[in-house]
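K.L.:
Provide a 3D model corresponding to the input given below.
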Amino acid sequence: MGYAENEITPFLKARRAALDAAALGLPDGIARRRVRGLRREEVAQLAGVSVDYYTRIEQGRARAVSDAVVDAIAGALRLTSDEHTFLRNITLARRRPDAAADAAACDVGSGPRPRVRPQIRQLLDAMDDTVPALVYGPGTDLLAWNEIARRVWFDFDALPEAELNGARLIFLHPDAKALHLDWEREAEDAVASLRAHIGRRQDEPRAQRVICDLRGQSEEFRRLWEAHAVRERSQGTKRVLNPQVGELELTYEAFSLPNDPGQRLCTYTAPKGSETEKRLRALADRVGAGAF
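P.N.:
From the prediction side, this is the model:
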């Protein structure tokens, strides 16, 4: 049993607690509202299902929940597209959470790391001058990189294979907070992405292994994990404080590799003529000159 099978109860509780009843036009009633967010009865009313049925869904006791009901609950809870997908996936697991499930998920082996095709490695090398690029696999495993990416972030070649993982580097590497100028946002995105990943692929052993390890080793990861955020980032910006050339503001794009399930190519660029582009070129020149 994986983590996704135990997620429905805390996820739905967190999402209804995050809503403002007054903003949705729901009254407090005669008695003062005693819970934060929406009550189960209110979610059931908004979703058009019975209170008993919604309660069974939230407690993980309902089997074969239809797509229509999932959609109705997603609408009632104002879920984002990523959260809606996550709810549908974990509902399909249709297993009641129990005390042994969490431990069982942590007993799973990590499994083999996927291989990156030679053609993708050639693509990484072709971008090497000023376009840092990485390939991520299941559970944010870092599978491949080009030389300038290694100079922007960490010396990946020198790290043990077990540490070559995006989430592990953010939460456990001693230089992560100095390197990532928006560390808290990076950390939130990493956790939300991991949760989205296990929603899609509930039996993915590498993702489960990473989650287990980080829950045991990082208090900050545990805090963010308990927030039950679900979000998949495919584009955005990152600010990095590189010890050689200073601050870099990079725009990233993530591309799923259709012939390599679970793998994503991430590229990082800067506008032509920008200070970041100049610093990337300076970094590339240092690499070419063997200045490291």
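
K.L.:
going forward, measure contacts between C-alpha atoms and count neighbours the same way
P.N.:
Will do.

K.L.:
distance between the longest strand along the chain and the chain's centre?
P.N.:
The longest strand of the chain (DSSP state E) is strand 246-256. Centre-to-centre, strand 246-256 and its host chain are 17 Å apart (Cα atoms, centre = their mean, to the nearest Å).

K.L.:
can you list contacts of that strand?
P.N.:
Residues outside strand 246-256 that contact it (Cα atoms under 8 Å, 6 or more residues apart in numbering): 233-242, 262-270, 276, 279-280.

K.L.:
which among those count as buried?
P.N.:
The neighbour-count test (16 or more other Cα atoms under 10 Å) applied to these identifies 238-242, 262-270, 276, 279-280 as buried.

K.L.:
could you say which helix or strand holds the residue nearest the centre of the chain?
P.N.:
What sits nearest the mean C-alpha location of the chain, by Cα atoms, centre = their mean, is Ser193, with 1.2 Å. Using DSSP states H and E, Ser193 maps to helix 183-200.

K.L.:
thinking again about what came up before, buried set for the longest strand of the chain?
P.N.:
247-250, 252-254, 256.

K.L.:
please identify which of these is nearest to Ala72.
P.N.:
Nearest to Ala72 out of the buried residues of strand 246-256 is Ser256 (Cα to Cα; 29.6 Å).

K.L.:
how close does that closest one get to Arg113?
P.N.:
Ser256 is 17 Å from Arg113, where distance means Cα to Cα, to the nearest Å.

K.L.:
please give the structure of this sequence too, so both can be compared:
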Amino acid sequence: MGQAAVGDGRDDGLVIRTAANALGGFLRSRRERMTPEAAGIAPGATRRRVPGLRREELAELAGVSVGYYTRLEQGVSGSASSAVIDALAVALRLDPAEHEHLRILAAPRRPTRPLSRRSRLRPSVRELLAAIPGTPAIVIDHRADVLGWNRLGHALLAGHVDFDAPDTRIRPNIARMLFVDPHHRALYRDWHAKAQVTVAALHQAVARHPIDPELERLVGQLAVDSPEFARMWARRPVRTCAYYLRELDHPVVGRVTLANETVTLPDDDQQIGLFYAPLGTPDADALTLLAHSLEERLTPATPSEQENAR
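P.N.:
Below you'll find the model as predicted:
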């Protein structure tokens, strides 16, 4: 993918790079995060000019030459063997999600066409959403574009947006809403945790789709519009989890804590997000209340009710 700088043009990490440079940027971010003490390196007599480990220190820990590691980090060498990646992961003490992300970034890349097509929601998935009216559900693609939701999912997450918005040319985007839409942002009592997960998901999407102009534009515009996004993006968070507890402050039902289960659709780079609470709990009662309020809004008024309303 071509480079797309954002912000004031400085190389502060807010760039979607080629696969080689993405690999180097991730390695650099984790090297700078790693302290010499954590790596078992005794403090030296000279003052350190850079945070974290020096390149030569990491290269020695991983058992590779300084020149080879430097080429990896500078993007001159765009791939590395599995043995080298595993050694670097151990030296940097990466968690399993970070290790897998490093593998994806380091995998040899074949020339590929830019991914520009619009994601489509399969009719069967649309029918599935409609078949679970009692459970809030939403489908997003790798760009965090909303492809569809059921009525309760729409009412829970974005009641201020038109229900049919996913079918329009410009779809709602969960990442954009989270950082620049005050209504959606106010929904999350645990906004920072949700934001970190969202940025991590976009980083992983970039690794899987290194040539995606729409994804590139999304990240670039978010970095310009939201300093918080820019800072989070530069830290290159990586997380993999299909289950979260979401603490919401909903404008209709108030405070509610819901489980958020994410299911990846086979053969599609799409995910279904489901929100629920154990039966018999106040949180489940809140979802029932939201469903009732939705029914009242969608049920046409009778002639007598219309007359009384005049």
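
K.L.:
re the thing from before, helix or strand right after the longest strand of the first structure?
P.N.:
strand 264-269.

K.L.:
which other helices and strands contact that following strand?
P.N.:
Contact partners of strand 264-269 of the first structure among helices and strands, from 3 or more Cα pairs under 8 Å, 6 or more residues apart in numbering; DSSP states H and E: strand 133-136, strand 246-256.

K.L.:
whereabouts in the second structure does it align?
P.N.:
Aligning strand 264-269 of the first structure against the second structure (TM-score structural alignment) gives residues 271-276.

K.L.:
the matching stretch vs the first structure, mean deviation?
P.N.:
Stretch 271-276 of the second structure, aligned to the first structure and superposed, deviates on average by 0.9 Å (mean Cα distance after the TM-score superposition for the first structure).

K.L.:
please enumerate the helices of the second structure.
P.N.:
Secondary structure of the second structure (DSSP state H): helices located at 19-33, 55-62, 66-74, 82-92, 96-106, 123-131, 151-158, 174-180, 182-187, 191-208, 213-225, 227-235, 282-298, 303-308.

K.L.:
counterpart of the second one in the first structure, which residues?
P.N.:
Which is helix 55-62 of the second structure. Under TM-score structural alignment, the match for helix 55-62 of the second structure is residues 40-47.

K.L.:
so the helix holding Ser193 of the first structure matches what in the second structure?
P.N.:
Per the alignment by TM-score structural alignment, helix 183-200 of the first structure matches residues 191-208 in the second structure.

K.L.:
the longest strand of the first structure vs the second structure, mean deviation?
P.N.:
Strand 246-256 of the first structure versus its aligned partner: 0.9 Å mean (mean Cα distance after the TM-score superposition for the first structure).

K.L.:
quick one: the closest residue to Ala80 of the second structure other than its chain neighbours from Pro133 of the second structure, how far?
P.N.:
Using Cα to Cα, 6 or more residues apart in numbering and skipping residues adjacent in sequence, the residue nearest Ala80 of the second structure is Ala106, 5.7 Å away. The spacing between Ala106 of the second structure and Pro133 of the second structure, counted by Cα to Cα, is 43 Å.

K.L.:
okay, those two: which has more neighbours?
P.N.:
Neighbours per residue, other Cα atoms under 10 Å: of Ala106 of the second structure and Pro133, the larger number sits with Ala106, 24 against 14.

K.L.:
surely the more buried one meets Ala83?
P.N.:
No: assessed by Cα atoms under 8 Å, Ala106 of the second structure is found out of contact with Ala83, at 11.4 Å.

K.L.:
compared with the first structure, how much does stretch 151-158 of the second structure deviate?
P.N.:
Mean for stretch 151-158 of the second structure is 0.9 Å (mean Cα distance after the TM-score superposition for the first structure).

K.L.:
now that stretch: which residue numbers in the first structure?
P.N.:
Against the first structure, stretch 151-158 of the second structure falls on residues 147-154 (TM-score structural alignment).

K.L.:
in that stretch, which residues are buried?
P.N.:
Buried residues in stretch 147-154 of the first structure, counted by 16+ other Cα under 10 Å: 147-149, 151-154.

K.L.:
next one: stretch 29-46 of the second structure
P.N.:
Result for stretch 29-46 of the second structure [16+ other Cα under 10 Å]: buried residues 29-32, 34-36, 39.
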